[in-house]
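Asker: predicted coordinates and the sequence they were generated for:
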Amino acid sequence: MPALPPARRAALRRRLLAWYDAGHRDLPWRVPQRGADPYRVWLAEVMLQQTQVQAVIPYYERFLRRYPTLGALAAAREEDVLALWAGLGYYARGRNLLAAARAAQARHGGLPASLDALRALPGFGPYTAGAVASIAFGIAAPVVDGNVARVLARLFLVEGEPAAGTVRSRLWALAGELVDPARPGDLNQALMELGATVCVKPAPRCGRCPVAARCAARAAGRERAIPPARGRPARRPLELACALVERAGAVLVVPRPAAGLFGGLLGPPSVELAGEDDPATALARTAREAHGLALAVGEEVARVERTLTHRALTLRGYRCTLRAGPPAAARWVARGEEGVALPTAFSALLATLFSTSRRVRCKNPHSRPGRLADKLARQRSSLTRGSSSV
C-alpha cells in the first residue's frame, strides 16, 4: 500500500503531540523522552505487558526501591527477583528481566543505545526494544502494542485481526511511517495514551480524540467494528494436588520447573491430576520421582480456585507426613513470611492450611486450654457427688 501522504502524516503528528503535551496521566514512569532513565523505561514496559496500569504501580515502585539501577538488578539472585514479582503473573517476564540485565551489564555496561543491540537481549521483542529506544534514547523506532494497534487500525481503517500476520505487518509499517523523528518517544507515548484512555474498546470516545476528524473508521461509521473483537478460547480446567507438609508453623516448598505453570518459583510439591488419577497415589509418586521426597499422603484439608488467563485453576491441598528428611533444594515457609517467591495461588492455599491448623489446635483436648477445662470439669463433678452423699 502507498506511504502516508506527507501532509497527512505531519498533521497527525502535530495533533497527537499537542494533545499529549496538553495533559496525560501522571504515571511514575511517564517522563519526557530526553529525561528518561533507560532502565526505568524498560522496567515499566516489561511490567505493563498484559497487566493493568493500577496493578503495576505498586510493583514498579517496590521493585525500584529494591533495585534502583540496572547494575543492582544484574547482581540480584533470581529467587529474590521472583519474590518481588510474585502476584504480578507471567513470571517468565521476571526471569527474562534478570537475564537481560545481566547480559546488558556484561556486554554494554548498561542498556545500549542501539535498536539492534536491544533486540539481541533476552526478552526484548520489537515492542520493548522500540519503546526503550524511542523513549530513552530518542531513536526513531515505532511501537505497536494492543492499544496502539487499535488506534492505528481505526485511524487508517485496517481490516482484520491485529494479531494476524499481514495485518500486524501493516500496522507496524504505519507506525514506522508515523513516528516523529524529532520526538519519537513522545509520539509513541501519545499513541499509547490515546489507545488506553480515548480510543478504547468496544466504544471509542471520539468526542475527546484529537485526530477524530482524520479517522477513516469514524468517517465510515465503523469505529466500533474496527478492529474486530477477538474471540478468547475457553479456559482449560487445571487441577493440581499439592502436598502440605507442616512443621512448627511452617510448610515445605520446593522449586518448580523453569518451564510451565509458575515456572522457577516455589510451591508445595504438586502434580497435575487427570480425571482417572487417584490424588494420593499420583502425589506420592511425583514427590518421590521429581523431588526425592518420601511422603505419606493424608486427607484433603484445603482447596483454592483461581482464574488464570487460559486456565481455570484448582489447587487441592493434602496434609502429608514426611518420612525422611527433605532434599537440599527444599525449604520451609512460615505463615506471613515475606520475600518468598510464592505465587499468590499457593500463598492462598497455605493461608487456608494455617487457618485450618489453628482451628484444629484450638479444638485439641490435649492442648493446655483443654486440659484446664477437663480439670475444672472433674472438680465440679467431685463437688456434685459430695453434695449428693451428705
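Answerer: Okay, I see it. Residues are numbered from 1 along each chain as shown.
Asker: can we go C-alpha only for contacts and neighbour counts from here?
Answerer: OK.
Asker: tell me how far the spatially most central residue of the chain lies from residue 103.
Answerer: Centroid check for the chain by CA atoms, centre = their mean gives residue 89 as the closest residue, at 2.2 Å. Using CA to CA, to the nearest Å, residue 89 is found at 23 Å from residue 103.
Asker: repeat for residue 2
Answerer: In terms of CA to CA, residue 2 sits 40 Å off from residue 103.
Asker: what about those two, which has more around it?
Answerer: Counting neighbours by other CA atoms under 10 Å for residue 2 and for residue 103 shows that residue 103 has the greater number, 18 against 4.
Asker: now name the helix or strand holding the more buried one.
Answerer: Per DSSP states H and E, residue 103 falls inside helix 92-108.
Asker: counting neighbours, which bits of that helix end up buried?
Answerer: 92-105 (16 or more other CA atoms under 10 Å).
Asker: can you check stretch 248-267 too?
Answerer: Applying a neighbour-count criterion of 16+ other CA under 10 Å, one finds 250-256, 262-267 buried in stretch 248-267.
Asker: below is an additional structure, to be compared with the one above:
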Amino acid sequence: MEKWSPQKIKLFQEKLLDWYDQEGRDLPWRKDHDPYHVWVSEIMLQQTQVKTVIPYYQRFMTLFPTVSALAAAPEDQLLKAWEGLGYYSRVRNMQKAAQQIMADYGGQWPNTAAELQKLSGIGPYTAGAIASIAFDEKVPAIDGNAFRVFSRLFEVDVDITKPQAQPVFYSLIEEVMPAERPGDFNQAIMDLGSSYMTAKNPDSEHSPVKEFNQAYLDGKELAYPVRTKKPRPVPVNYVALVIKTPQGYLLEQRSSKGMLANLWTFPLVKWQDLSDDEDLKTVALPQLATDYLVSTSNLRLKFRLLPAKIVTHTFTHQKWSLTLLFAETTTKQDLSFFPGRLIKASDFASVTWPKVQQKLWDEYQKSLSVD
C-alpha cells in the first residue's frame, strides 16, 4: 500500500473539494450544518437510497422539527412516520438518543465523535459524520462508500468485513483528510462513491480523482474492496391469515421483541408450527391453519388458499416466503384468546405496519379480481 507524499495529499484534497463544490449533490439536509439534520438523514440513509429518503426526511422534519420534539413524540406517531423505511429499531434508538440529549446534555448536542457515540444507536460512522459536518472535527466517517473509495485509491487488501479493517482505514483516511472542511471532505467521498466509484460499473475514466485511483490504473478496480461474501439468508416459510369479518380484518401486533417489533400484520404462522412434516404440501395448509387457530385462539374459521402469488421478503438473515390463506365469517367471533384486534380497511392508516405487510395487502387486493 503506497504512502502518499504531503504534496500528493494536498493535490488530492484540492481536486476532490473543487469537484464537490461544483458537483456535490443538492440535498435537503445539506442546506445547513445543523447536527439534528445531519443525524436524521444519516440514520435514514442506512441501507436506503437517497431518492427514497428525501420525502421521508422532509415529512419527518415537518412532524419533528427539533430534537426536543422527537424526544417527546408518541411512539405510534414516530413509527408511522418511519413506515416503509424498515429496520424500526433505528427510529426507536433515535428517540432514545433524543431523550438522552434532553436529559443528560440539557438539549445541547455533544460536539465530538467520542461523546456522540455515547448516544443510543450512534456508532463510529454516524458520529464521524455529525462531528465532522456539524462541528468541523477532523474525524473520518467510514461507511461502505469510504471503504470502497479508499480501498481502490490505495489498493487496500484488508477484508472490510473483518473488525481489523476499521482501524486500518481510519488511520489511512485521517492522514489524507484536511483539517479544514473535514465535513465537506467526508461528504465528497460519499458522493464520489455513489457516482464515479460505484460498486458495479464504475466510471473512473471520468472521475475527478482518477489519477489517484491505483486500482483503476492497475486495471483491477472491481477486485476492491476485499470482502468475505455474506451467508445467504435462511429461508423461512409462513402462512399469512387474511381473516375478514363485517367489522373489518383481524390484525395482530407483533411482540415488542424480535423482528418487526410492535408492528401490525395479518396473523403470521410458520409452517413448522403447523406441522412436523418436513415435506408439507401447500394444499394441506388451509386445514392445518384452521386447526391451529382453533387450538391457539379458539377461533373457528375455515381457510382456503387464495389465487395469489407467494409473497417474498428478504431481511438481513432471513428470506420469508408467505402463502396467503383466506377466511371470511359473518358471525361474531370471541377474540378473548386472540392477541390482536379487528380493524377496518379504511382505518389501516392509523396503525403502523412493515413493508412485508404492505406486500401481503397488495397481493390480497390483486387476488380479489382473480378469485
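Answerer: Looks like it arrived, so ask away. This structure is a prediction, so every number in the text was calculated from the model and none was measured.
Asker: give me the TM-score for this pair.
Answerer: Scored by TM-score structural alignment, normalised by the length of structure 2, the superposition of the two chains gives a TM-score of 0.84; 354 aligned residues with a CA RMSD of 2.9 Å.
Asker: ok so, going back, and the buried residues of helix 92-108 of structure 1, which two are furthest apart?
Answerer: 92 and 105 (19.8 Å; CA to CA).
Asker: so what's residue 130 of structure 2 up against?
Answerer: The neighbours of residue 130 of structure 2, taking CA atoms under 8 Å, 6 or more residues apart in numbering as the test, are 35, 38-39, 113.
Asker: state the distance from the equivalent of it over in structure 1 to residue 189 of structure 1.
Answerer: Using TM-score structural alignment as the criterion, the counterpart of residue 130 of structure 2 in structure 1 is residue 132. According to CA to CA, residue 132 of structure 1 stands 11 Å off from residue 189 of structure 1.
Asker: do the same with residue 384 of structure 1
Answerer: For residue 384 of structure 1, the distance to residue 189 of structure 1 (CA to CA) stands at 83 Å.
Asker: of the two, who's got more company?
Answerer: residue 189 (24 against 11).
Asker: which residue lines up with that one in structure 2?
Answerer: Using TM-score structural alignment, residue 189 of structure 1 sits opposite residue 187 in structure 2.
Asker: over to residue 105 of structure 1?
Answerer: Aligned partner of residue 105 of structure 1 by TM-score structural alignment: residue 102.
Asker: check which helix or strand the nearest residue to that match once chain neighbours are set aside maps to.
Answerer: Using CA to CA, 6 or more residues apart in numbering and skipping the chain neighbours, the partner closest in space to residue 102 of structure 2 is residue 68 (6.7 Å). Assessed by DSSP H and E, residue 68 of structure 2 sits inside helix 67-72.
Asker: please apply the same query to residue 313 of structure 1.
Answerer: According to DSSP H and E, residue 313 of structure 1 maps onto strand 311-322.
Asker: list the buried residues for that strand?
Answerer: Neighbour counts using 16+ other CA under 10 Å place 313-322 of strand 311-322 of structure 1 among the buried residues.
Asker: now do that strand: which elements does it pack against?
Answerer: strand 236-247, strand 295-307, helix 344-363 (3 or more CA pairs under 8 Å, 6 or more residues apart in numbering; DSSP states H and E).
Asker: mind listing the strands for the stretch 101-250 of structure 1?
Answerer: Taking DSSP state E, counting those that start in this stretch to define them, one finds strands in the stretch 101-250 of structure 1 at 236-247, 250-255.
Asker: can you tell which of these is closest to residue 272 of structure 1?
Answerer: So among these, strand 236-247 is nearest, using CA to CA, at 4.5 Å.
Asker: identify the residue of structure 1 aligned to residue 145 of structure 2.
Answerer: Per TM-score structural alignment, residue 145 of structure 2 is aligned with residue 147.
Asker: tell me who's in contact with that match.
Answerer: Residue 147 of structure 1 neighbours (CA under 8 Å, 6+ apart): 191-192, 194-196, 199-200.
Asker: quick one, longest helix in structure 2?
Answerer: In structure 2, taking DSSP state H as the definition, the longest helix is helix 6-23.
Asker: so how far does the following helix or strand past it sit from its counterpart in structure 1?
Answerer: For helix 6-23 of structure 2, the succeeding helix or strand toward the C-terminus, using DSSP H and E, is helix 35-45. Mean deviation of helix 35-45 of structure 2 relative to structure 1 after superposition (mean CA distance after the TM-score superposition for structure 1): 0.8 Å.
Asker: tally of neighbours for residue 129 of structure 1?
Answerer: 24.
Asker: surely it meets residue 119?
Answerer: Yes: in this structure residue 129 of structure 1 lies within contact range of residue 119 using CA atoms under 8 Å: 5.8 Å.
Asker: common neighbours of the two, please.
Answerer: The contact sets of residue 129 of structure 1 and residue 119 do not overlap (CA under 8 Å, 6+ apart).
Asker: show me the residues around residue 303 of structure 1 that make contact.
Answerer: Going by CA under 8 Å, 6+ apart, the list of residues near residue 303 of structure 1 reads 314-317, 349, 352.
Asker: how far away is it from residue 240 of structure 1?
Answerer: From residue 303 of structure 1 over to residue 240 of structure 1 (counting by CA to CA), the distance is 10 Å.
Asker: what sits in contact with each of the two?
Answerer: Common neighbours of residue 303 of structure 1 and residue 240, using CA under 8 Å, 6+ apart, are 314-316.
Asker: give me the aligned partner of residue 162 of structure 2 over in structure 1.
Answerer: Aligned partner of residue 162 of structure 2 by TM-score structural alignment: residue 164.
Asker: residues near its match, how many?
Answerer: Residue 164 of structure 1, neighbours per other CA under 10 Å, totals 9.
Asker: then residue 3 of structure 1?
Answerer: Residue 3 of structure 1, neighbours per other CA under 10 Å, totals 10.
Asker: for it, list the residues it contacts.
Answerer: residue 177.
Asker: one more time with 7 Å
Answerer: By CA atoms under 7 Å, 6 or more residues apart in numbering, no residues touch residue 3 of structure 1.
Asker: what residue in structure 1 is paired with residue 221 of structure 2?
Answerer: Under TM-score structural alignment, residue 221 of structure 2 pairs with residue 223 in structure 1.
Asker: cool, thanks, signing off.
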